[in-house]
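Participant: can you look at this prediction? I've put the sequence above it.
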Amino acid sequence: MADTYPNIADHGLIGDLQTAALVDSNGTIDWFCCPRFDSPSVFASLLDAERGGYCSVRPATDDYVSRQLYLPNTAILVTRFMTEQGVGELIDFMPVADGTATDRHRLVRMLRVVRGTLDFIAEVQPRFDYGRQAHDFSAVQGEGVIFRSPDQALTLHRVGDFVMHGGQRAGRGEIAGQGVRITGSLNAGEMTGVMLESGGVPPKRITHDELFDMFLETRRYWREWNERSTYRGRWREMVARSAMTLKLMTYAPTGALVAAPTAGLPEQVGGERNWDYRYTWIRDASFSVYALLGLGYTEEAEQFVEWLMQRVHESVGDTSGPLKIMYRVDGSSDLVEESLEHFSGYRGSAPVRIGNGAADQLQLDIYGEAMDSIHLADTHGLQLPHVGWTQLSRLLDWVCDHWDTAEEGIWETRGGPKKFTYGRFMCWVALDRGIRLAQSRGRPAPIPRWREQRDAIYEWVMEKGWDEERKAFVQYEGTEVLDASLLVMPLMGFIAPRDPMWLSTLEAMDDELVSDSLVYRYNPSASPDGLRGSEGTFTLCSFWYVDALARSGFLDEAQLVFEKMLTYANHLGLYAEEIGLTGEQLGNFPQAFSHLSLINAAVNLDYQLDHGSGFVDPVLSKGRRVI
């Protein structure tokens, strides 16, 4: 079964800022949802090789070598096929969608030969609605094919010399099962392609010039966007790729950032930790504001803050609080979880879940992350209107009343609510940022009450979130379990990075959660989370670790850990959610949290390296060895 499925890391990402597709290193699109990130799939062979559907372009022989790269400074993916007879290049991209056209999306696959001759096979095998809806199709002579299901349609346009009937040398198409197969041969300098379009448009012939114009316009868009970055630090290539990856996962009509463009990819192959991440988490997207502003992308940060404030305005006010922990990209909150029983899952990893049952959990930390991003945006000139401030004041009053409530926590465990230290510490952040905003802008606010509750939270964390025997801050009240989410305590200004309590916590995490440069978020065996199996190290936590080391004065080690983390990226500079024991990528791919934390770590580490972090007291460092 493993041979049927590519490695999670063997993929590149293309998109049009409303949806995205994964392309494996053999030229197969095995994941594509349309018309939005969170829409049902059209191609999903990554989750079921037989029932999921795919679009492939490959040499007609099995004797070839393939390599992938992004066209520099763009989100245009190039897959190179090298055979004894010739070398071909498959160029995949999605023209950036018009923000007003949310149902029509184009997926372009240009195949050209740069040396010798290449015989090729292309197949289009759609399976609509996660393979649950049957479809019919019809060929329009000389124009292409249209596939129709009850709810969706996909058009295959004729490109250049490709015809559905006939025998022209550049490509001949024929019916193949529920799809179309195209075979042909190209010499050096020749080009053909496949263009798919959603929305039920009639098929038509696309000329090579039209295809090339789309390519040029897409290249221009990404290069101009990339040039807006103000980052001039040591890791420009990786930071730029991470920034473009975050942009690819942003739904342009609303500014919402999805956690990942995929669903069901396992945190443990063969296990049940298979979640749908095609939604906008308040937490993830709030952290992205820090990354975007750090690179100079003020417009993107402003758009997300506006989206966030719209959610605050709605103030659902049910038992889960004024904010849901996640939303669909359009701001709706219907995320009912179900299992696709007919899908076998990636390498047998079942169940395959769509929707997300964690949507109604109480996770207190989101209020701190949201308020921190709003405060940060304010410092960059993105000020709140009066109505927005009024709504935030009500939200902070709610935090005052509920910060000591048991909750599910940042990791969305399903082992029952607890009094998590991270959630309370983030409530401190929420109130602290609210007080700062009120004072700096002269806004009306019950500051004495907010300050009283902020200080009460501080005392709680220092007393009940601290374990005297372990000499460390712990996951929740009454446990000895460590939690890597607490690595952001110095970043958020809750504790001084040279405080003995923090240095001993960092030391304890080194001993239990850190494996070389890789960091586990917690120990599931020591803290049952309601799920079977284990997981890999969390890439987000590993980059948080870099920042914590740098702020605490261990600059040499911070830089080494960061450089090691860069070696775990895939061949295109992309990261999934987790990294396994042998360096394999695990979980949904690519993961926004992984990339935004890379950007933040790079920006902060650059600053520390350029300005110095000062003297490290050898007593406080507890004999720590810096390599």
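Facilitator: In hand now; what should we look at?

Participant: going forward, measure contacts between C-alpha atoms and count neighbours the same way
Facilitator: Will do.

Participant: ends of stretch 83-96, what's the gap?
Facilitator: For stretch 83-96, the first-to-last residue distance is 33 Å (Cα to Cα, to the nearest Å).

Participant: distance from the chain centre to the strand of greatest length in the chain, please.
Facilitator: Longest strand of the chain, by residue count under DSSP state E: strand 106-125. Mean C-alpha position of strand 106-125 versus that of the full chain (Cα atoms, centre = their mean, to the nearest Å) differs by 29 Å.

Participant: please list the residues outside the helix or strand following it that contact it.
Facilitator: Sequence-wise, the next helix or strand downstream of strand 106-125 (DSSP states H and E) is helix 128-131. Outside helix 128-131, the residues within contact range by Cα atoms under 8 Å, 6 or more residues apart in numbering are 40-44, 51-53, 134-135, 149, 152, 340.

Participant: and which of those residues is nearest residue 579?
Facilitator: Among those, residue 44 lies closest to residue 579 (Cα to Cα), at 22.7 Å.

Participant: contacting residues for the closest one?
Facilitator: Applying Cα under 8 Å, 6+ apart, we find residue 44 in contact with 30, 31, 32, 51, 52, 53, 54, 127, 130.

Participant: put this next to the first one:
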Amino acid sequence: MSDTQQEEQQQVPAGRHDDPQARQLQKAPEDRGGEAVAGAAGPDDDAPVDERTAAAPKPREFPRPADCSLNLGVIGNCAFSALVDARARVVWCCLPRFDGDPVFNALLHPGEGGAAWGFEIEDFAEARQWYEPNTAVLRTQLFDSAGQGIEITDFAPRFYSRARYFRPLMLVRRVRPIAGAPRMRVALDPRFQWGATEPVEVTRGSNHIRYVGPDVTLRLNTDASISHILARQPFVVSREYNFMFGVDETLLDGIADTARRFEQETIAYWRVWSKRLAIPFEYQDAVIRAAITLKMSLYEDTGAIVAAMTTSIPEAPGSQRNWDYRYCWLRDAFFVVRALNSLSEVGTMEDYLRWLGNVVIGSHGEHIQPLYGIGLERELPESFVETLPGYRGMGPVRVGNQAQEHFQHDVYGNIVLGAAQAFHDHRLLQRAGEAEFPHLEAVGERAIAVYGTPDAGMWELRTRARVHTSSALMSWAACDRLAKIARALDKTARAEAAASGKPAENRINFAERAAYWHGHASRMREEILAKSWSEERQAFAESFGGRELDASILLMAEVGLIDARDPRFVSTVDAMEKSLCDGPYMRRYEAADDFGKPETAFNICTFWRIDALAKIGRKAEARQIFETMLAARNPLGLLSEDTHPVTGEMWGNFPQTYSMVGIINAAMRLSAPWDSAT
């Protein structure tokens, strides 16, 4: 085993893992709804800092995080994903895509008789688990009390074949003996309709089992004994066995040969993809794992990026802050693309821009929702799943997200920020230009129209509307970036005209458009700095004329509204640390929301704090907090949405793209340069 594997490996003591149990889907009351993820920091160049000042604060000791309950690995192929627990049980897998029906739902039902897929070794004693380095291939070793063991390799095939990316709706699981002659039971229990329905029929062939559901049929192809699997009969693992589970399709080639080839080609794909990342000198493994996880969050068919792969993992114990994050928030997706771009991974951006273009053009210059379904669905009605008691019994389980009905005015700025690189990046084979600019201007006009008007804000509060500073900030960002795009297009047009010796034939006067957008941006900037400043708090407040603090204000420096060294911004950071921080962790806001005051810290806010501290010259403190966040990850290097400041336990949907973005941004910000190694 390599050093990297040993670092990522985890051990789990023996213990009973209950199976899940199923129930049914019902409509939720209209007054209950979801709260979604919010913004993240990005890897802009640092403002100059005084390292003498950065080293001055005395390091503080933060409590070590508790053993996390979200001890899960994720596998996927940009079409679907699955979560695997520390004993190699598939406890969550939605088909035919991220927001589909969970055919394995044990994550949200810790009772008996439910939907999971495990390989149960007799007399279990110990487990070890790690990712094959620089891949999305997960390996788990299970041992019995006599030291006999098996190794399970889990992955979703993904590789380039026949001039396209091959990403079938298929889980591949390979089991081989590694010590002695252990006995194993295959426990495969798919369910349908959110656990309400068992297979209506189970049929078998010589090397396959078909699980027939009301709307879809699933198929297991295997070279293990069909009789043993159906009877749950333990058998000796004397050789390698292969299991390929997914939609009802026959294999063209042999099971063992196909599984082996798929593993080899999937490993090769991820290693080549990882090798092309422009990673920082420090924190390399953490960044690579975060980047792979973000890539797996892409729904490549449309270009959408999901906020997380799960629904209804509560933000705090028993809080009922349980939301469905299996959709594409424009805010989240922009920061994901930005983080991957900082690593020179442009493929995800190209896919996302395709999805974003469909959203923008389809809006016809009218209201744009904060989130959409990954297939561009506008309606995401929110319902309760009565068949599932919830994560660790903490319901409710929600499907859909009512936040799609919200007016969140920051969405227009996030669209322009996400699309801006398409006009500037010469690596793109098809850059945006004159034809695309009017569509983006229509988004900017919406940003002007909603600027300074009340909305639900970044945190999607349903019972309170204010003129949120973060929303106004993003309206400014839309105008500012449109001015820069117009100037760039004007420069290109002039250069092309000079080269051809002919006058430019543009239908758009880009110089005039640049002046127009710059004028709006200048007006907004002055108003934001004046109206959001609280003399009482000596800080920028979460709303115009308000006094309450909000972590999203830290994005002021991130998107360039204000210099991080401005005394007003420094004072704001100081005020937030006193009011919003529990040790290293940062909460979103001061004010009580629809459910009271939040109990847990929001991970991306902690990463925003890290970024702000580094920018204002407190880099040593920023590094210390970052190290604490790295320690808060699960043993496989993944983070959820929230961290409990007392126990260090992870809460919220998993794996959370915002949190993984934060890892990349902080590492890029804090790492020593590569030339420091020589």
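Facilitator: Alright, I've got the coordinates. Values in this document were obtained by computation on a predicted structure and should not be read as measured data.

Participant: and the contacts of residue 44 of structure 1, which two are the farthest apart?
Facilitator: Taking Cα to Cα as the measure, the contacts of residue 44 of structure 1 span a maximum distance of 13.9 Å, between 32 and 51.

Participant: these two - which one has more neighbours?
Facilitator: residue 32 (30 against 21; other Cα atoms under 10 Å).

Participant: for the corresponding residue of structure 2 for that one, helix, strand, or coil?
Facilitator: The alignment partner of residue 32 of structure 1 in structure 2, by TM-score structural alignment, is residue 93. Look at residue 93 of structure 2: counting by DSSP: H, G, I helix; E, B strand; the rest coil, its state is strand.

Participant: ok, residue 507 of structure 1 next?
Facilitator: Applying three-state DSSP: residue 507 of structure 1 is helix.

Participant: distance of the counterpart of it in structure 2 from residue 624 of structure 2?
Facilitator: When structure 2 is aligned by TM-score structural alignment, the residue opposite residue 507 of structure 1 is residue 574. Distance of residue 574 of structure 2 to residue 624 of structure 2, given as Cα to Cα: 17 Å.

Participant: the more surrounded of these two?
Facilitator: Taking neighbours as other Cα under 10 Å, residue 574 of structure 2 and residue 624 compare with residue 624 leading, 17 against 14.

Participant: now check the more buried one against structure 1: what is it aligned to?
Facilitator: So, by TM-score structural alignment, residue 624 of structure 2 is matched to residue 560.

Participant: wait, a helix at its match?
Facilitator: Yes. With three-state DSSP as the criterion, residue 560 of structure 1 is located in a helix.

Participant: returning to that earlier point: most neighbours among the contacts of residue 44 of structure 1, which one is it?
Facilitator: Neighbours here mean other Cα under 10 Å. Within the contacts of residue 44 of structure 1, the largest count is held by residue 32, at 30 neighbours.

Participant: which element is the nearest residue in space to it that is not next to it in sequence on?
Facilitator: In space, and not counting its chain neighbours, residue 32 of structure 1 is closest to residue 21: 4.5 Å by Cα to Cα, 6 or more residues apart in numbering. When elements are assigned from DSSP H and E, residue 21 of structure 1 belongs to strand 20-24.

Participant: corresponding residue for the residue nearest to residue 32 of structure 1 in structure 2?
Facilitator: Match for residue 21 of structure 1 (TM-score structural alignment): residue 82.

Participant: burial of residue 170 of structure 2, as a residue count?
Facilitator: Around residue 170 of structure 2 there are 26 residues (other Cα under 10 Å).

Participant: which residue in structure 1 lines up with it?
Facilitator: In structure 1, residue 170 of structure 2 lines up with residue 106, judged by TM-score structural alignment.

Participant: need the contact list for that match.
Facilitator: Residue 106 of structure 1 makes contact with 94, 95, 195, 196, 197, 198 under the criterion Cα under 8 Å, 6+ apart.

Participant: and residue 266 of structure 1, by the same measure?
Facilitator: Contacts of residue 266 of structure 1 (Cα under 8 Å, 6+ apart): 272, 273, 274, 275, 346, 349, 586, 587, 588.

Participant: can you tell me which of these is nearest residue 420 of structure 1?
Facilitator: residue 273 (21.5 Å).

Participant: can you find the partner of that closest one in structure 2?
Facilitator: By TM-score structural alignment, residue 273 of structure 1 lines up with residue 321.

Participant: quick one: that match from residue 651 of structure 2, how far?
Facilitator: Between residue 321 of structure 2 and residue 651 of structure 2 the distance is 10 Å, computed by Cα to Cα.

Participant: repeat that for residue 521 of structure 2.
Facilitator: 38 Å.

Participant: again, but for residue 449 of structure 2
Facilitator: Separation of residue 449 of structure 2 from residue 651 of structure 2 (Cα to Cα) stands at 37 Å.

Participant: tally up the residues packed near residue 607 of structure 1, please.
Facilitator: Using other Cα under 10 Å, residue 607 of structure 1 has 14 other residues around it.
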